[in-house]
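Visitor: Below is the sequence, then the predicted model.
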Amino acid sequence: MLLQNLEYAIAVAAALWIALAIDRWLGEPPAPLHPVVWMGRYLGLGSRIAPPAYPAKPVDLPMFFIGALVWCVGGACVWGVAMVLQTLMVLSLPAWAVALLLGLLLKPLFAWRMLRDEVLAVEAALAVSLDAGRKQLARLVSRDVSRLSEREVRESAIESLAENLNDSLVAPVFWFVLFGLPGAALYRFANTADAMWGYRGERNGRDWTWLGKWAARADDVLSWVPARITVGLLALAAWRWPTGLSEEARRTPSPNSGWPMAAMALLLGVRLAKPGVYALNAEGRAPSTLDMQRTAQLGGRAALAAGVFASLVIVATAGWRWV
């Protein structure tokens, strides 16, 4: 019935805001209870499956299919568990209970507060010393930070917030709007798999090129639309469009991360670069302490806008939703 669908659609929208409130005030659940930690333990199998880095094979189709199979099995399990939990809630609980429990289950699948706090902690560490800033940045990025200058540390931190605003919030919410808890859970699994497996060449003595190729491409596909939505949310947060965005975004090798990073560079008027790989808004100034604060502010406004628009879509599509 439409009335029942509307009632539960409102409950789903409320669940999103409950999850956002928990994220804002309580942060992440303990590691033993965190579903992303469980996903990471499963994906840790990759360190035993990936072949030694030397000698590396130029083409390794068996390893590609093994990686795809392990990913699909894990993704199917994640989707299935989330679907069972969601279905049991909707079929057996009143709308207010659905909102509460769904919000509790959704929260671990995104992490805006942790991202913001980690980025601001980089600036706080830089106020102590450059070495402290580098060590704090190493918690956010996989690149070698040992030789980064103060300017480059700030650039990397701003890039990380912009890129992960999509990966850690906008994309999980986008897939939650489309497919509920299973959609958000599958995206979080895909993004975790990309973070752990999606490398070209050697890492920790293993060659990840072919084992991680499926994981990297799956994340690219699932992040494509949300990355561009993130640009729109950042533009709304700044109340202006980042001129020249398309040209700048395509400077990065990633089909997705360059879009929110380029948007942030243009909106702040700063240069963001990865040495030897790309430079976004190359004529921009070096980022300052105020730019780090401004980055967090724009991200916070974009997160709020994401919640508002997602809620409106959930309620507006009540007549044909999965609830």
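Guide: Received it, and whenever you're ready, just let me know what you need.
Visitor: Going by C-alpha atoms from here, please, whenever you check contacts or count neighbours.
Guide: Will do.
Visitor: Quick one: list the elements packing against the helix or strand encompassing G183.
Guide: Following DSSP states H and E, one finds G183 within helix 171-197. Contacts defined by 3 or more CA pairs under 8 Å, 6 or more residues apart in numbering; DSSP states H and E place helix 171-197 against helix 35-43, helix 61-92, helix 95-106, helix 213-238, helix 289-316.
Visitor: Check it against this one:
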Amino acid sequence: MRISSRAAGLLVGVALDAAFGDPRRGHPVAAFGRAAKALEDRLYADRKLNGVIYTATLVGGAAAAGYAVERRAHGGTAEAAVTALATWAVLGGTSLAREGRVMAGYLERDDIEAARNRLGHLCARDPSHLDEGGLARATVESIAENTSDAAIAPLVWGAVAGVPGLLAYRAANTLDAMVGYRNERYEQFGWASARLDDVLNWVPARVTAAITVACAPRAWRVLRRDGGKHPSPNAGRCEAAFAGALGVRLGGANVYHGRKEQRPELGDGRPPETSDIRRATRLSAIVTAVAALAAALAANGSGR
């Protein structure tokens, strides 16, 4: 069977991420973040319109750059190469797994303070009062949600839209992480970035949940019952599926930027323990591998 340039590029990009993780120097996402911060400084106002312009400019610019590069490559080995490099640049599955293992190591050594200091690499939750169980829950929940955000969503958009899809998705997801907060500064300005990220992750989150169920069928009952309880239209599906697959109960009180939020319980097992972090990391890697094959098959079926 002939493999298309896009499919080959996606598979090579996943292999590069597995082998090397994120590029150590000159990471394009970091460069994009600096450009986004500079544009925010010029455009910021406490209005949705300014946020819409900000989001459209940056995400549209990323998509346009991806389209120009892909068109110049124009099929064959060159297109496969640029797709592979773009996939490697935007995937975060290996880095996610590494953070999970670091957190597990700290908690296994009872180094609670180090684990609290490290949690910010995974989520924006306030860790200052979290004990071992709270840190384990936060880590498992973050691994579940970020399996979609960091790995499955880029693969879905890469399969659908190639290099423009890869770059546009990562741009939108990066902006959500930068300005997509419901606080005084970003409630209005960050609205467009947050909503766009929700839209772009709607299908990938459900793909993540479906693959998780395929890997662990017992997760289906929890996903069907609890997946829609979460305030996020996407995170709840991933977290519920992981809760069912791992046999744990997620959810509870979280503190973000000084504000306490009560999240619904997902699953009906025991609370997560330190050992569940490594289990969640392994499950995330399996789900990502299955998604990579599915994305390559989808891209190959499209003839690109």
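Guide: Thanks, I have the structure now. Note that the structure is a prediction, hence the values are computed from the model and not measured.
Visitor: what's the TM-score for these two chains?
Guide: Between these two chains, after superposing, the TM-score reads 0.91 (TM-score structural alignment, normalised by the length of the second structure); 295 aligned residues with a CA RMSD of 1.9 Å.
Visitor: Can you name the element that comes right after the helix holding G183 of the first structure?
Guide: Immediately after helix 171-197 of the first structure, counting by DSSP H and E, sits strand 202-203.
Visitor: any idea which helix or strand comes after that following strand?
Guide: strand 206-207.
Visitor: show me the residues around the residue minimising distance to the centre of the second structure that make contact.
Guide: In the second structure, the C-alpha nearest the mean C-alpha coordinate belongs to D149, at 1.7 Å (CA atoms, centre = their mean). Counting by CA atoms under 8 Å, 6 or more residues apart in numbering, D149 of the second structure touches N173, N201, P204, A205.
Visitor: Tell me which residues touch R41 of the first structure, please.
Guide: R41 of the first structure sits next to no residue when contact means CA under 8 Å, 6+ apart.
Visitor: Same check on Y42 of the first structure?
Guide: G74.
Visitor: Which residue in the second structure aligns with it?
Guide: Superposed on the second structure with TM-score structural alignment, Y42 of the first structure falls opposite A35.
Visitor: what range in the first structure matches stretch 117-131 of the second structure?
Guide: The aligned range for stretch 117-131 of the second structure is 135-149, by TM-score structural alignment.
Visitor: Now the matching stretch: buried residues?
Guide: Across stretch 135-149 of the first structure, burial judged by 16 or more other CA atoms under 10 Å covers K135, Q136, L137, A138, L140, V145, L148.
Visitor: Could you identify which of the contacts of D149 of the second structure has the most neighbours?
Guide: Neighbour counts for the contacts of D149 of the second structure (other CA atoms under 10 Å) peak at A205, which has 26 neighbours.
Visitor: Please report how far the counterpart of M196 of the first structure in the second structure lies from A35 of the second structure.
Guide: Matched to the second structure by TM-score structural alignment, M196 of the first structure sits across from M178. According to CA to CA, to the nearest Å, M178 of the second structure and A35 of the second structure sit 12 Å apart.
Visitor: go on, A289 of the second structure?
Guide: For A289 of the second structure, the distance to A35 of the second structure (CA to CA) stands at 32 Å.
Visitor: Kindly report the same for I143 of the second structure.
Guide: Counting by CA to CA, the gap from I143 of the second structure to A35 of the second structure is 28 Å.
Visitor: One more: Q188 of the second structure?
Guide: Counting by CA to CA - Q188 of the second structure and A35 of the second structure are separated by 20 Å.
Visitor: Same check on R185 of the second structure?
Guide: Look at R185 of the second structure and A35 of the second structure: by CA to CA, they are 19 Å apart.
Visitor: same question, T83 of the second structure
Guide: For T83 of the second structure, the distance to A35 of the second structure - CA to CA - is 23 Å.
Visitor: cool, and S284 of the second structure?
Guide: 31 Å.
Visitor: and P275 of the first structure, how many neighbours?
Guide: Around P275 of the first structure there are 9 residues (other CA under 10 Å).
Visitor: Same question for R225 of the second structure.
Guide: Neighbours of R225 of the second structure using other CA under 10 Å come to 12.
Visitor: Distance of the aligned residue in the first structure for it relative to S156 of the first structure?
Guide: By TM-score structural alignment, R225 of the second structure lines up with E247 in the first structure. The gap separating E247 of the first structure from S156 of the first structure is 20 Å, by CA to CA.
Visitor: The second structure: which residue goes with V170 of the first structure?
Guide: Per TM-score structural alignment, V170 of the first structure is aligned with I152.
Visitor: so that match sits right up against T208, yeah?
Guide: Yes: using CA atoms under 8 Å, I152 of the second structure makes contact with T208 at a distance of 6.6 Å.
Visitor: Quick check: neighbours shared by these two?
Guide: With CA under 8 Å, 6+ apart as the test, I152 of the second structure and T208 both reach A291.
Visitor: corresponding residue for N201 of the second structure in the first structure?
Guide: N201 of the second structure maps onto S223 in the first structure, by TM-score structural alignment.
Visitor: for its match, what are its contacts?
Guide: S223 of the first structure neighbours (CA under 8 Å, 6+ apart): N166, D167, A171, N256.
Visitor: Going by neighbour count, which of the residues you listed comes out on top?
Guide: N166 leads these on contacts (other CA under 10 Å) with 30 neighbours.
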